[in-house]
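Visitor: fold the stuff below for me.
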Amino acid sequence: MRPESAPTTPKGPPPPEIHLFEPSGYAGVFQHACRLGELLGRSGRRVVLHTGHEHETVRLDGVELCPCSWWPRHRDGGARRSAAIAGRYVTRTLPHLHSAVPPGAVLHVEGIAAAGALTLLALGVARLRGRTAVYSPHDTFSRRGRVDGALLRLALRVPHALIVYSQADVEVLRRRGLHARRSPLVQLVPHASKEQRLAWRAAWGAGPDTSVVLFAGCIRPEKRLDVLIESARHWPANRRLAVVGEDRGGWARCAELARTYGVDVAARVDFLDLPEFAAAISAADLVVLPYDKASQSGVLAVARQLGTPTAAANVGGLRELASQTFAPGDPHDLNRAIDAQLASGTAPDPSLDENQAVTVHLLAYGQPA
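Guide: Next up, the predicted model:
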């Protein structure tokens, strides 16, 4: 009998290291970077995720976590907090990144938390110092005014490659004369147990015959929770509105609107760690995204992988993942979409080609897939 041959050691230099940079350490972009890191790590490359010092607790396979970014999760402080973040970024995080990321390695900047000037610094220094600079903006627009928007548009022209997560963003950048690769939006999606789902439905006061319509994620003015509250004025008695997510300046007006209209909202206005957030999405009958503007949505990606139907405003890349779409800002058309989806009883196809995501990223990095 022929003996088994010993495993051979690959010849040649190891593939270049991949360093992902998501500075905040929490919410959808961080959770995307975590899953992307796991998938890239399976290819045998060294993968490091540089992130916030107060990052969410995660257990990742094949990814080194480096909490080198000072990014406090509390929201108070206003301009002083922003100035402190920027100061430590320039004096500590940026020097660390460009000593920790060796020449020839990839530095992939993820997300909008470090948009504008900070993103421009990270990408510019990386490119000047011989790294492969890659940028995924996650939003191709800025929420911080004209100056930041101009800096973001400039930052989009600095890296060697751009990766986005919707065809809508590919088209937006093409109209600006930029080429971007499109990847599926991979996310960390923990399994929700039956007990977790029942706990959420009990907290919402939802019986077995109640349909829960959920708004999930940051409550910002442009995410238009008010449109969903307007639509809830005309719901049948067996339909329940629930809200989970952190207030980013949109909740006070919406809560007052709900009181004015007599709409009962089961709300938990707070940041939820991923397992609890995913369980809430899994427990809902429908997740609604009534946004005015969007590139894509981690909420939609998570809901799809959990098998929860969705209805989203027909803007940006939302239409590419939603079960139903409706005219933005129109509560009557939103009600049509809600009625149609709840009547259909269909669940979205949860499949996602994670291998395609790896291939797209490695090609953008200039590496063999």
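Visitor: rest of the way, CA atoms for contacts and neighbours
Guide: Noted.
Visitor: spit out the contact partners of the closest residue to Gly25 other than its chain neighbours.
Guide: Closest residue in space to Gly25, ignoring its immediate chain neighbours: His55 at 3.9 Å, by Cα to Cα, 6 or more residues apart in numbering. By Cα atoms under 8 Å, 6 or more residues apart in numbering, the contact set of His55 is Ser24, Gly25, Tyr26, Pro67.
Visitor: to compare against the first, here's another:
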Amino acid sequence: MRSLNIIEPGGQGGVYQSVLGGIQQGAYREYDRVVVHTAKDCEAAPEIDGVSYCFCMRYQRGGPHVFRAVVSLMWVMLRLIPHVIRVASTSQGWEVQGLFGKYVFVLLIAIPRLLRNKVTWVPHNSFSRAGGRLEVWAQRLSSRLCNELVVFVDSEAPKFPFAKAVIKRRLFMFTVDVSSQVRERWRLELESDLRPVILFVGQLRSDKNPRMLLEAVNGLDFACTLVFAGQDKGALDSIHAFRLASIHTLVVESRYLDISDFQGLMRISDLIVCPYAVASQSAVLALASQFGVSSIASDVGGLSEQADRVFELDSVDPVGRLRALISSSLEPKLTLLANGDEK
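Guide: A predicted model of the protein is given here:
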């Protein structure tokens, strides 16, 4: 019996949902048994043949940041790491997902390797968002330690020159059946039968260029609903401060959306835009492709390999180019609305 331990301690967000998506789409069909090691309060643990869950991570999700960080780290060192040592001493197949805990992921790779396990690492990002040298060093060390490294776009492979082997997979995201009630609630809130819906979804960060999208939409000569949805990571104030032209409707959902809400929102949108300044690849674009929703992205990282349409971020007029792509992408919806048809 071939078994694989997949460890993704976060239990929420894109990395965890990609683990479930890969399982859902048969990426691990070569294994007879897959054990997913994750957080007790993970956002989903679907019943899938041959898959079991080990809820070995606990988070302190509430309270001040320092308190949450200290309590969670104590669990990692006192419970999670000893657990990994015990399991790795009897199991041969490991896959470590993401950049958990900034530097903890190095231990999650090193421990199974020292115990003579084959370790696959799926980093998801090839850069340090904070720009820290220590984090870059940790990524480099991890790429040396693992037996093989997984990327999702061709442009990422050269960024791991120290890896023994680099393999490419398609990035699948976990999908759920969204109830008609959830879809109808979003449809009514966003008035998607009256105007096109443009969506910026995921963490609200300045490096994701939300202001560029606001400027591009502001110059459109037709009315639309522009939606920003996701946890605020420093960009919320600038979004609220922007004075969008009165013909448009701005909707801001500054919260973590559960899977049903997240995917229901994506499914009723007409266009998803990712004008990021820094990226490796995008779970949002992967989901857009799976749902058949049109997408636009900047040409950074591997986004050009995922999006339907791409604009050059360092062009003379990136806002104007983005605006033109938005306009042309929404022509089919505008035609339907002009003819009196619903989406």
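Visitor: after superposition, what's the TM-score here?
Guide: After superposition, the two chains reach a TM-score (TM-score structural alignment, normalised by the length of structure 2) of 0.88; 326 aligned residues with a Cα RMSD of 2.2 Å.
Visitor: about what we covered before: the residue nearest to Gly25 of structure 1 matches what in structure 2?
Guide: Alignment note (TM-score structural alignment): His55 of structure 1 maps to Cys42 of structure 2.
Visitor: distance check, its match against Ile259 of structure 2.
Guide: 11 Å (Cα to Cα, to the nearest Å).
Visitor: and if you look at Val300 of structure 2?
Guide: Applying Cα to Cα, the value for Val300 of structure 2 to Ile259 of structure 2 is 27 Å.
Visitor: and the strands in structure 2?
Guide: 3-7, 33-39, 51-57, 93-97, 118-122, 148-151, 166-168, 197-201, 225-229, 249-253, 271-274, 294-298, 309-311 (DSSP state E).
Visitor: got those as a markdown table, with distance to Ser72 of structure 2 and mean neighbour count columns?
Guide: Formatted as a markdown table, the strands of structure 2 follow (distance: least, Cα to Cα, whole Å; neighbours: other Cα atoms under 10 Å):
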| stretch | distance to Ser72 of structure 2 | mean neighbour count |
| --- | --- | --- |
| strand 3-7 | 16 | 22 |
| strand 33-39 | 11 | 21 |
| strand 51-57 | 9 | 18 |
| strand 93-97 | 18 | 23 |
| strand 118-122 | 23 | 23 |
| strand 148-151 | 27 | 22 |
| strand 166-168 | 32 | 15 |
| strand 197-201 | 27 | 23 |
| strand 225-229 | 27 | 21 |
| strand 249-253 | 27 | 16 |
| strand 271-274 | 32 | 24 |
| strand 294-298 | 35 | 24 |
| strand 309-311 | 40 | 21 |
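Visitor: nearest to Pro82 of structure 2, out of those?
Guide: Ranking the strands of structure 2 by their distance to Pro82 of structure 2 (criterion: Cα to Cα) puts strand 51-57 first, at 10.4 Å.
Visitor: okay, angle between the closest one and strand 33-39 too, please.
Guide: 30 degrees (axes from the mean of the first three to the mean of the last three Cα atoms, to 10 degrees).
Visitor: strand 51-57 of structure 2 packs against which elements?
Guide: The contact analysis (3 or more Cα pairs under 8 Å, 6 or more residues apart in numbering; DSSP states H and E) places strand 51-57 of structure 2 against strand 33-39.
Visitor: how close does the aligned residue in structure 1 for Gly98 of structure 2 get to Phe326 of structure 1?
Guide: Counting by TM-score structural alignment, Gly98 of structure 2 lines up with Gly111 in structure 1. Applying Cα to Cα, the value for Gly111 of structure 1 to Phe326 of structure 1 is 27 Å.
Visitor: what's the counterpart of Val125 of structure 1 in structure 2?
Guide: By TM-score structural alignment, Val125 of structure 1 lines up with Ile111.
Visitor: and Ala312 of structure 1, by the same measure?
Guide: Mapped onto structure 2 by TM-score structural alignment, Ala312 of structure 1 lines up with Ala297.
Visitor: its match is in contact with Leu313, isn't it?
Guide: No - the criterion here is Cα atoms under 8 Å, and Ala297 of structure 2 misses it with Leu313 at 9.3 Å.
Visitor: who's in contact with Cys66 of structure 1?
Guide: Cys66 of structure 1 is in contact with Val48, Leu49, His50, Thr51, counting by Cα under 8 Å, 6+ apart.
Visitor: from Ile239 of structure 2, how far off is the alignment partner in structure 2 of it?
Guide: Correspondence of Cys66 of structure 1 to structure 2, assessed by TM-score structural alignment: Cys54. Separation of Cys54 of structure 2 from Ile239 of structure 2 (Cα to Cα): 40 Å.
Visitor: got it, and Ala279 of structure 2?
Guide: Distance from Ala279 of structure 2 to Ile239 of structure 2, counting by Cα to Cα: 20 Å.
Visitor: neighbour count winner among the two?
Guide: Legend: neighbour count by other Cα atoms under 10 Å for Ala279 of structure 2 and Ile239, higher for Ala279 (21 against 18).
Visitor: so the aligned residue in structure 2 for Val170 of structure 1 versus Arg195 of structure 2, what's the distance?
Guide: With TM-score structural alignment defining the correspondence, Val170 of structure 1 maps onto Ala157 in structure 2. Distance, Ala157 of structure 2 to Arg195 of structure 2, using Cα to Cα: 41 Å.
Visitor: test my guess that the match of Val125 of structure 1 contacts Arg86.
Guide: No - with contacts counted by Cα under 8 Å, Ile111 of structure 2 stays clear of Arg86, the gap being 10.1 Å.
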